[in-house]
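Participant: Show me how the following folds:
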Amino acid sequence: MGILEKIFGGSAKKEVNRISKIVEKINALEPLVSKLSDSEIKEKTNQLKERIRAGETTNDVLPEAFALAREAGKRVSGERLFDVQLIGAVALHEGKITEMKTGEGKTLTAVPAVYLNALSGKGVHVVTVNDYLSRRDAAWMGAIYYFLGLSTACINHDISYLYQPTKDSSDESVLIEGVLPAEKQLENLKIISRNEAYLADVTYGTNNEFGFDYLRDNMAPSLDRMVQRPLHFAIVDEVDSILIDEARTPLIISAPDSESTKMYDQFARLVPRLKENEDYNVDEKMKSVMITAEGIAKMEKWLGIGNIYESGKVSYVHHLEQALKANIIFKKDRDYVVKDGEVIIVDDFTGRLMPGRRYSEGLHQAIEAKEGVKVQKESRTLASITFQNYFRMYEKLAGMTGTAVTSAEEFFRVYKLEVVQVPTHRPMIRKDLPDVVYKTELGKFQAIVKKIKELNLTGQPVLVGTIAIEKSEQLSKFLEKEGIRHEVLNAKNHQREAQIIALAGQRGSVTIATNMAGRGTDIKLGEGVKELGGLYIIGTERHEARRIDDQLRGRSGRQGDPGITQFYISLEDELMRRFGGEKLKNLMDKLGLPEDQPIENKIISRSIESAQGRIEGFNFDIRKHVLEYDDVLNKQREVIYKKRKDILTKNQLKSEIEEMIVDEAENIVAAGTFEMDENAWNTEELAEEVKALTGTTIEGLHRKLLEIKMAKNYANSAEKKAEMVNQISQFLKTRYLAREKEFGPSLMREVERAIYLRTLDSFWMDHLDEIDYLRDSIGLQGYGQRDPLIEYKRQAFGLFQKLLANINETVIKGLFSVRLNFSASESDEKAKNLQYSGGEESGQFEALNGATDGNQVSSKKEEKVQPIVNQDKIGRNDPCPCGSGKKYKKCCGK
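Facilitator: Prediction:
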């Protein structure tokens, strides 16, 4: 049985039939609900809330709640939910993904599921792909929730809103066809605090903002700075984009590092002098570049150094690899643009510019050096999480998209989300024509221009989809030569996106759009366009993911409209080139086929499908790989964040501090008595360790430890060690009580909290750096016949144990040495320099310190593991590897 059969329980129709029976119950209540007054509907909401509080489940009240939501939607927006939309809403409530075609009303479909789950009072999050859509949907749907008696909020990167209707919104004179226009709806959004936004029954926002707020909450210096409630239920719009396309991109909050940027400029000058196939080799399938022995020898000569891979020269390897990627793999106007002296990333899937987002691990700096713009400083990670692990924390998760089935296996395996295909309200009559294949790219573009010219003469609107800015501009020049008026929608002119998309279905319009720019906005057909055959879609290249091709097709044929789609492909396209297109092209050359003659061949069509399938599988493996590694860090993150929450929520930490004291005493004794021979135990060293912790005289303690060492009345060494631990613990506890007496119990509790929190945050940041280095170097373990993942887990566990030990030691030492001279505003000052990484919209810092600028966002593309030699970090309390018998921190680690 295949994975789709497992997910759909035999067939999609069977699942739809099951849900249809629930819809029948909802429909049966419609006559009754339609007779209720507006105030009675609002009162029904209170009654449903009370029933849920009394013990009924959301499933118990589902038919009535959905019937109320449908009636509210009809009265407020003038739109009545179709039965197929209710099928989608039930699937969302059940924690599934609904696949609904473009134009079928996904936004309204979510309303019943959101309303029902918000009745519990735990809050519902509706996740969108950008700030504009979150504002639009909060204003649009907020009116329905307000009518039902629920509050609706929206979080954007630098501001939060609450839906609160103005007087104008009740004035019928401003209504258009009975509905409030969009610009008026936005006037109903009142600015509120982030905390208030999360206390609303329904909160709209982007995936980035929800994720960044989670990370910021776990960096907050006090409970009143935390904004999110426990993660209850989320509905993710465009779920394939967020949970799959963005899954490899970790959200990162970082701070500027002090490292110099000079080496990036140096390598940017040297790397272009290297020659392909001699000094380095490019693997287009893997999007990677590997330097050869000859290339390494040249670089070593130019840099004036010996072996570049020697210990201590790791930074040279790092800069070389990033410079190679920047100069050879990453292309201007495809992967990024240079605008106003900045390198700005272009989103692979939407074609949108992403200002503020930055590639990580020095790659962005290497591209800046390549393009001759100012190189920004690298940053240190303060907190990070992948979307995969963030969204799996929700008690219940659901999603909506027009294209989910091709990724159903991944949704099920990673998120345990089933996919339900919702039938269209009206039959789909769009014609999807077979691909037309040309030998060269020039021949393909000539054929596309010819076709556009033909269609333009009849007035049939055309939307042309390209995969990169450079391709859209190239095609635009061809059309200009032919005198064909057209609009170009790409990342360089995204400000006019809504306007251009709105006119794309008008008679005679020709629109070139990079990838899926304008997603989320329907293209409505102009007068007389249906008779011409509807919107004609031309795809200029196949995307590596079939979903993206399907999304382009989905721009046409909405709600039963006519439409035609066709892809024009050349054997020089990137997808074909990466997967055998060159061989086919050589065959066509031998046959003497002209450039502009289309090739119709089943082998080529199968090659395209096979290439897409292989790339999708390859990308799935990468995402699964990222998740396997991030799961290790995720477990550690959970432990640290729980400790942090305990620090902020517990009235006192005295019992934890006393446990730390015992643990530290055990560490001290273990490090000083590791020799089998008791005579080799250095009691003076043990006492000195205690002195270093407390800053007090230790003669009395030293005498007691020496007496234990020399005593004959202990059964074995273990008993002696246990008594030493007891003596040191008692000494430290006495000193701890003396400090409490010095400060007073109340102030001591605050001191404990402040020191523990700062110590934990500082060491966690260092630990994230160490984990990054471990990830970068762990691939080399494969050469030693070791499983890199198992080795990573083993070494990461060791690093985590050292982290916990270092936190304990530093907290104890801090309590004994603190002089209460720290500034309460210090954390606020540091907060101003925080930077954010990951996703399409850069998150900003509001929850901790108000809105701020200068976000740094980094995206980890599919990059091969960097060959940085891993050296196990020696713990400060570990025996020094030089063999002196002393602790590392007292010997070579000074």
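
Participant: CA atoms for contacts and neighbours, from now on please.
Facilitator: Noted.

Participant: ok now do residue 609, which residues does it touch?
Facilitator: Going by CA atoms under 8 Å, 6 or more residues apart in numbering, residue 609 touches no other residue.

Participant: quick one: it from residue 434, how far?
Facilitator: 12 Å (CA to CA, to the nearest Å).

Participant: Give me the spatial nearest neighbour of the residue positioned nearest the centre of the chain, chain neighbours excluded.
Facilitator: The chain has residue 387 as the residue nearest its centroid, 4.0 Å off, counting by CA atoms, centre = their mean. In this structure, residue 387 finds its nearest non-sequential neighbour in residue 247, 5.6 Å apart by CA to CA, 6 or more residues apart in numbering.

Participant: Would you do the same for the sequence below? I want to compare the two.
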Amino acid sequence: MSLSERRQAEFRLGKYRKLIANGQLDYSGTDPELIDDRIAELKKHINSKISDSRLQFELGSSNDNFIDQQKTGKVIESILPEAFAIVSKVVGECFGWDVFESQLLAAAAMQRGRVIELDTGEGKTLVAVFVAFLRYLAGQKVHVLTFNDYLAERDALWMKPLYDRLGMQSAFIIQSTEKDQREKAYAADVLYITAKEAGFDFLRGFLAGRPEDLVQQGFGCAIVDEADSILIDEARIPLVLAEAESGPGVMEPAVFALVKRMRAGIHFIHDRRGQQVLLTESGQIWLENCLGISNLYESENTSYLFQVRNMLQALHVLRRDIDYIVRDNKVELVDEFTGRIIKDRQWPDGLHEAVELKESITARAGGRILNRITLRDFLGLYPFLCGMTGTAVSSAREFRLFYDLGVTRIPPHIPCVRVDQSDIIFSTLKQKDEALVEEIRSRHEIGQPILIGTASVEESERLAEKVKARGLNCSVLNARHDKVEAEIIAGAGKVGAITISTNMAGRGVDIVLENKHGPGLLVIGTNRHRSIRIDRQLRGRAGRQGDPGESVFYLSLEDDLIERYRIREVLPPQFANSNVNGPILDKRVHLAMTHTQRVVEGQLFQQRQNLLRYAVLLEEQRRIIYKLHHDILTGIKKLNIWQEAGLPEGIDEDSADMQQAQQHAGAIVLSRCWADYLEFVDQLLDHVSLIKNGPTDSLTVFNRQIIDAYTHLLDEFEEQHIKLLEMLEVKDGKIDLAAVGIGSPPSTRSYLIDDGSDALDKILGISDMVAAAANPGFFLLTLTQRWNRGERQD
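Facilitator: Okay, here's the model as predicted:
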């Protein structure tokens, strides 16, 4: 490229960068004509490059020319048009596709480290390739972080011909991938892997005692698919690595038998809104008499209190076929956002064991926790982070606060013509179901495909029975049938198809219409979710790429969200009365529904904010400890601990064998000390949750304590390391580390701690302000005031 051409390209790209940088693309108020002009300008330049005779040479030169430009300090954006031209040409060669303008705009925004909102069907999978290629040219390893194993494998194999043609090595990792294959996959230029699987490999790396035990090779660029689900909804979920061995469960069947005899309203109160069960004074006295103890809250009786709390929660809060299912003699949790079974996730603090006892499954205690990290803190390790999803703008504040990521809304390449109907609300669940089934029947008669999104396994199966009772065939996709997910969703667009599914978030499969000239896909939601964004994801399944479509929610005043927040108590009698027939049309009832979601979203936002406050200092300590571990493991930091240790006879302190032994032992001892430290932090969090209303701020107490404990950790590391070196033995002329318990990394199991219980809320310490806002009395007062304002306006 000549200097003149380069300057022209920089001029064109400069205007394009300015468009993104000045925020004109962030929200729905974007001027479509302005965007179209810039897209057309960029694509014209790209097309000119595709026809450039020199492009074929560049394709065949392993991109050395571009990589050299990076080495000479050229900004990556200066080669964006050429790089996009190459990818666009390869897409045409491999798949025969035309690249949409919306895809180019999305890739350019992501290249600048943003989260883009791009509608379903606009081709986000291909957008990731453009960004990956640019980052590859910058010399970075690229991880495409997906929501589940299915998407990681599917997208990697689907895009492999493009990567091969671009001269890039691509790979994928799923849960069953063996260690040697993981090492090869991490060496690839671009790797498709779930966020949690990458996180678990990071945790395992800290248990390594030798460089060859590591599989992960540092962090470069992370492209996050389904960014709102991974970066927001699952931000506070801890990934946990624990010892594989476990002992007998701590839940006593005799205590469980007592708890089953307890009665609501007498021995305990069920706080449905807070999803908690609280002991009454009568319940406390009854338990103390039955257990033969004087005070349930004495320190020596904490085991009983721990068991009773979890057993009540398991019996009266967690619901089979809604919160979990039982399959293959195991309790498996259901993700409320996606309706999927979440592999290897369990409730914390003994609650999982209590549910196993409830379901007559042999409960066993989990092994000692060796390491853990939240997804938010893990993703913060990537120097470059960007994301893509169909619903991002409504969470722009959270993306900015938690990840310092801006959000850009990308207009679809074909306008969406989907019709979003107003909610249809009934007084009772029975009325809702009857009207819903009749609507399904009438739409099926004209051949319209229908997708019904339900809130739980139980609801999906109940509705399916009602539909079948009317002589209609339907497919059911829920946690029991997750293995045939792709097959069911792929058929949901056929003429007359009826598909009943639990939540559709993160399904990752487009529904293709068989008849694009008909009325299109009808999406019906049967419940409002905790987040309006999840409702938008369900609606977004209809009307892909300009297809016709329609969406509507069928709701009742007996739905879970309405019952939990006691909305009936503020409704006029004519609406609260279950004898009211037909849909409720009063706009104030609809306002109550929307306001409820806003309150819940505010609570969730506050919880994530509190997690961030408690994590700041702890994560800084983690970074220091991890760097120390890495430097010891790789020999960057030379340990001379042996000078303070009385080494046994026969060990040469200056030998390479001794240096390796110090490194190996040091790395292992440090990981053990860190596990002890995390155990202390857990105990401390339980303690500070009890003093959050005291004279000292609980966060201040927490930070002071972990600073002291961190100093002790470093002292303990040195002391334990010296003790271990003093115990070394020589066998067959070599230092025998196995004799002192230093060998290969221990056998572990990985799991996620579910955040759907009150345990994490207690630990995170929701602020008084949010606690007040979440209080039913406060909520009802606010809603009543809005209701009265609505009456005055009428």
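
Participant: Quick check: the aligned residue for the residue nearest to the centre of structure 1 in structure 2?
Facilitator: Superposed on structure 2 with TM-score structural alignment, residue 387 of structure 1 falls opposite residue 375.

Participant: cool, and residue 429 of structure 1?
Facilitator: By TM-score structural alignment, residue 429 of structure 1 lines up with residue 417.

Participant: residues touching that match, list them.
Facilitator: Per CA under 8 Å, 6+ apart, neighbours of residue 417 of structure 2: 543, 546, 547, 548, 549.

Participant: can we see that at 10 Å?
Facilitator: 542, 543, 544, 545, 546, 547, 548, 549, 550 (CA atoms under 10 Å, 6 or more residues apart in numbering).

Participant: what about the counterpart of the first one in structure 1, distance to residue 537 of structure 1?
Facilitator: With TM-score structural alignment defining the correspondence, residue 542 of structure 2 maps onto residue 556 in structure 1. The span separating residue 556 of structure 1 from residue 537 of structure 1 equals 7 Å under the rule CA to CA.

Participant: Pull up the overlap in contacts between those two.
Facilitator: 432, 462, 463, 563, 564, 565.

Participant: Trace the second one over to structure 2, please.
Facilitator: Per TM-score structural alignment, the equivalent position to residue 462 of structure 1 in structure 2 is residue 450.

Participant: Is its match in contact with residue 437, as I believe?
Facilitator: No: Residue 450 of structure 2 is beyond contact range of residue 437, at 11.5 Å (criterion: CA atoms under 10 Å).

Participant: So those two - more neighbours on which side?
Facilitator: Shown here are residue 450 of structure 2 and residue 437; by other CA atoms under 10 Å, residue 450 has more neighbours (28 against 19).

Participant: In three-state terms, how would the closest residue to residue 459 of structure 1 other than its chain neighbours be classified?
Facilitator: Closest residue to residue 459 of structure 1 apart from its sequence neighbours, by CA to CA, 6+ apart: residue 508 at 4.1 Å. Put simply, residue 508 of structure 1 is coil when judged by DSSP: H, G, I helix; E, B strand; the rest coil.

Participant: Which position in structure 2 pairs with residue 508 of structure 1?
Facilitator: With TM-score structural alignment as the criterion, residue 508 of structure 1 pairs with residue 496.

Participant: ok, that match to residue 707 of structure 2 distance?
Facilitator: The value you get for residue 496 of structure 2 to residue 707 of structure 2, if CA to CA is used, is 63 Å.

Participant: So between these two, which is more surrounded?
Facilitator: residue 496 (20 against 14).

Participant: distance of that one from residue 553 of structure 2?
Facilitator: 20 Å.

Participant: All the strands of the stretch 701-850 of structure 1, in order from the start?
Facilitator: 835-837 (DSSP state E, counting those that start in this stretch).

Participant: what do we get in structure 1 for residue 177 of structure 2?
Facilitator: Residue 177 of structure 2 maps onto residue 159 in structure 1, by TM-score structural alignment.

Participant: could you show me where the helices are in the stretch 751-894 of structure 1, in order?
Facilitator: Along the stretch 751-894 of structure 1, counting by DSSP state H, counting those that start in this stretch, helices occupy 788-817, 826-831.
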